[in-house]
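Asker: this is the structure alone, sequence omitted:
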């Protein structure tokens, strides 16, 4: 009986089991938040990769990745088909990106199986878990980078989230895959030794989540009153000239009702025109009126640099003088078209509605109501190191986004989940204003204090507590985890080989 499980998982049946395990992975992320599911699903994958012949193991890991990505990120089809190049382009791009993204689990499992060299203990306890985290980290910067579906995010409401202020999302990922690896050992051989390894790994991880969960930062001054405006404009109408006036009037109307708040925040590109086109007639008078009530307005708006003749996706602090933050991490095809020198205008059907944006160069802080605000725009909130660059100087964090691109899908919930992790890592309040939702006030522990619904115009109001100080993660970001992973993988590679290399079978 003890050998039945390894025999089944190592057979062709293992391919189907891997597919099902990958299909279960989205349940770990928002809005489902079943944080135990990824531990079990990864344990199943690691068990299959360990006992299956090499080709079958790699096939299983690729099927796992395809199911994982396809069911988690089907919203890519919505973004491309509805707001880009149509149904055919949506199907083609979604399939292509899914097949490419599924290569990352394949690469992690291939590396782990190779370094494990047929030794079950080394493969499950060391090689596979460390290879998984290494590939997750490489994925965060390779080809402009993405952290979407990083396993650590699944634990934002679980007992491992206390690791975040010290070792960040990848530290949580490491704990998850180490637990999964030891659990896989129990699945393959439920003997006392493996049970002890699992219990120790689980215990140390849970103890780390509890022991590291402390207040690394401190409140500074009194809370400020905030109002986050969610305009709710459909993406297909947002940039049409005939809708511009109605858009501006809705934002004015929603804002005027909350004059008296210290800070009012509008979403990414809430103003569907360049700053210089509407500043004199609309933005400046609105800022003067707000200032009479002690209110400062931050808004997303495209800005043109007339000297260099380039445009930025920006957040503006309205007033005299205005101040700007320029988005640094741009989304390919959403904000600029890559390879334009090669393809010219051929790929414009997938590009930004206002043409290519240029990237900003620094994490400029905006001074509002006596507080220093660290600003990010949309996708930037998914990069922990980028958000940490504004700290410890920033007292509060602000993220503006336009998630209308995602339609009615899982993506707005996943995006909010990543924003919550940034608040948890930095122990700062994070104010997130979006066009269509989910607009939220997030506290320094990553908990949503106030939020608005999807696809409704609403103003989310509340208080935000400025904080000072730096978490360990802010100081060293991902370097300790990456260094530890590389050191562990090097040790696995140098570990004396005591039996035939299972990778070649």
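Answerer: Structure received. From a predicted model like this one, the values you see are computed outputs, not experimental measurements.
Asker: could you use CA atoms for every contact and neighbour count after this?
Answerer: OK.
Asker: please enumerate the helices of the stretch 151-300 of the chain.
Answerer: Using DSSP state H, counting those that start in this stretch, the helices of the stretch 151-300 of the chain run over residues 164-188, 192-211, 235-238, 244-256, 275-278, 284-291.
Asker: can I assume residue 271 is in contact with residue 300?
Answerer: Yes - between residue 271 and residue 300 there is a contact under C-alpha atoms under 8 Å: 6.6 Å.
Asker: adding another structure so you can compare the two:
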């Protein structure tokens, strides 16, 4: 054991004595267990175990290379398990050969695993320069969360399946204050303190749990007016036929019939519900939809592809049915390799092996004005835009209700839809606004102001979710400040550890 750390025997000592490949294999398996801490199973205590084992092997590990390798192994297992659905979109629906889809999925997971690897390398360096409680209980958690933040930003970012989301049931009360990265930090610090001094760690865990329970009873925002009836349409058009020309009329018929049957004042259709550009959709069909909505007094939001003002520009968008050219939302955070090709000179060759419709979207610009309908102001977000908390809050701040438009048929047979719903629940608590989600194949749901799923449709079924929502005004601390306070605290924490090292104070 390195100097500055309390001498201890048992599991930790035996782990550190094992060959690197054996510890790496154990960490990869442990990381893979993390998927069960997230939705749909939601076994949140597993996150403490999964993160705890990683921190345990990092404890006192002063060799940056070894610590990085262990962090990479853990991350590879964790991300292969949590983003396995990438294989489904590439092979089952993208037409890529199975072996190539497996290679691409593994390489993507390996890229994501680089972030805990970097955290491990820095954690090893920090503990070598300044071993002790402060470096392990503050420095290591701070480095882990900073790496998570980098993962959510670099190359447009991919913060999917952050381990902090698993703590929604027990630490959700902190979200309006700290956001999801703040909750991840609370989890990481508690785990490290438990490993250092278990009694102090359990005391800290109790304080955080009690604090979360108390904060959950604070209402940061206030309802505006009475309930509004909402209808969310789930057409359940399989992805393998959605963009086939011969099935185009099927989509038109399904959503026309559902709109006529919907009972809500606000009706929401999912992402690209109509598989054509707005300008190319039959005018008589759109006129029929407007007539149905007008006769029944419905406000309708429709997910559809939009052509831009310049040649070759088109957007994944949302329109208000009664004035589609005047009021539009254009998706601003696009999916790499799904909606656009990053660095075509390097990655353009991939598209020779798969077929993805509309893969050259342009990005909209934020902030965008909400839709004034349904008794309030509705902020739209499309597909996975609701996993970017700091960006999400920009448009949410100007709205009284949130609406997500998704087509997760690309990942049918996986847990991707449930994972995204869990992240949407976190966005509700961060922003103090209720949220409706209209999806093609699921999960179509309404998330209440307390972050719980009030109503939902079964996945892979065709139906209409009839529910009620409330508009809310006001702002949470997180909505006002975003992630900035957490990043400042993390940087200050790391700097304190480094400066303390230079003074040689234990």
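Answerer: Done, it's in. These figures come from a predicted structure and were not determined experimentally.
Asker: got a TM-score for the two of them?
Answerer: Scored against TM-score structural alignment, normalised by the length of the first structure, the superposed chains reach a TM-score of 0.93; 491 aligned residues with a C-alpha RMSD of 2.1 Å.
Asker: of residue 271 and residue 300 of the first structure, who's got more company?
Answerer: A direct count of neighbours by other C-alpha atoms under 10 Å for residue 271 of the first structure and residue 300 places residue 300 higher, at 29 against 22.
Asker: show me the contacts for that one.
Answerer: 266-271, 313-316, 400 (C-alpha atoms under 8 Å, 6 or more residues apart in numbering).
Asker: now, the most widely separated pair of those?
Answerer: Pairwise distances across those peak at 13.7 Å for 266 and 313 (criterion: C-alpha to C-alpha).
Asker: okay, these two: which has more neighbours?
Answerer: Comparing residue 266 of the first structure with residue 313 by neighbour count (other C-alpha under 10 Å), the higher total belongs to residue 266, at 29 against 26.
Asker: quick one, what contacts that one?
Answerer: Counting by C-alpha under 8 Å, 6+ apart, residue 266 of the first structure touches 228-231, 251, 297-300, 400, 433-434.
Asker: and it, how far is that from residue 215 of the first structure?
Answerer: To residue 215 of the first structure, residue 266 of the first structure is 30 Å away according to C-alpha to C-alpha, to the nearest Å.
Asker: residue 419 of the second structure matches what in the first structure?
Answerer: Taking TM-score structural alignment, the alignment pairs residue 419 of the second structure with residue 414 from the first structure.
Asker: meant to ask about residue 292 of the second structure
Answerer: Here residue 292 of the second structure is matched to residue 289 in the first structure, going by TM-score structural alignment.
Asker: same question, residue 100 of the second structure
Answerer: Under TM-score structural alignment, residue 100 of the second structure pairs with residue 89 in the first structure.
Asker: also residue 29 of the second structure?
Answerer: Alignment note: residue 29 of the second structure maps to residue 20 in the first structure; criterion TM-score structural alignment.
Asker: in contact with its match, which residues?
Answerer: Contacts for residue 20 of the first structure (C-alpha under 8 Å, 6+ apart) come out as 64, 67.
Asker: what lines up with residue 229 of the first structure in the second structure?
Answerer: So, by TM-score structural alignment, residue 229 of the first structure is matched to residue 233.
Asker: again, but for residue 127 of the first structure
Answerer: In the second structure, residue 127 of the first structure lands on residue 139 (TM-score structural alignment).
Asker: same question, residue 369 of the first structure
Answerer: Checking TM-score structural alignment: residue 369 of the first structure goes with residue 374.
Asker: what's the nearest residue to that match if we skip its chain neighbours?
Answerer: Of all residues not flanking residue 374 of the second structure in the chain, residue 266 sits nearest, at 5.2 Å (C-alpha to C-alpha, 6 or more residues apart in numbering).
Asker: tell me the centre residue of the second structure?
Answerer: residue 387 (2.9 Å; C-alpha atoms, centre = their mean).
Asker: OK, contacts around it?
Answerer: By C-alpha under 8 Å, 6+ apart, the contact set of residue 387 of the second structure is 159-160, 420, 423-424, 427.
Asker: so can I have a markdown table of the residues you listed showing neighbour count and distance to residue 134 of the second structure?
Answerer: Output for the contacts of residue 387 of the second structure, formatted as a markdown table (neighbours: other C-alpha atoms under 10 Å; distance: C-alpha to C-alpha, whole Å):
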| residue | neighbour count | distance to residue 134 of the second structure |
| --- | --- | --- |
| 159 | 19 | 27 |
| 160 | 20 | 29 |
| 420 | 21 | 35 |
| 423 | 25 | 31 |
| 424 | 28 | 34 |
| 427 | 30 | 32 |
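Asker: so which of the residues you listed is the closest to residue 93 of the second structure?
Answerer: Closest approach between the contacts of residue 387 of the second structure and residue 93 of the second structure, by C-alpha to C-alpha: residue 420, at 19.4 Å.
Asker: how close does that closest one sit to residue 83 of the second structure?
Answerer: 11 Å.
Asker: out of the contacts of residue 300 of the first structure, which are inside strands?
Answerer: If you go by DSSP state E, the contacts of residue 300 of the first structure have 313-316, 400 in strands.
Asker: re the thing from before, measure the residue nearest to the centre of the second structure to residue 336 of the second structure for me?
Answerer: As judged by C-alpha to C-alpha, residue 387 of the second structure and residue 336 of the second structure stand 14 Å apart.
Asker: including distance to residue 56 of the first structure, could the contacts of residue 266 of the first structure go into JSON lines?
Answerer: Shown next, in JSON lines, are the contacts of residue 266 of the first structure (distance: C-alpha to C-alpha, whole Å):
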{"residue": "228", "distance to residue 56 of the first structure": "51"}
{"residue": "229", "distance to residue 56 of the first structure": "52"}
{"residue": "230", "distance to residue 56 of the first structure": "49"}
{"residue": "231", "distance to residue 56 of the first structure": "50"}
{"residue": "251", "distance to residue 56 of the first structure": "56"}
{"residue": "297", "distance to residue 56 of the first structure": "57"}
{"residue": "298", "distance to residue 56 of the first structure": "54"}
{"residue": "299", "distance to residue 56 of the first structure": "52"}
{"residue": "300", "distance to residue 56 of the first structure": "49"}
{"residue": "400", "distance to residue 56 of the first structure": "44"}
{"residue": "433", "distance to residue 56 of the first structure": "46"}
{"residue": "434", "distance to residue 56 of the first structure": "44"}
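Asker: perfect, I'm done here.
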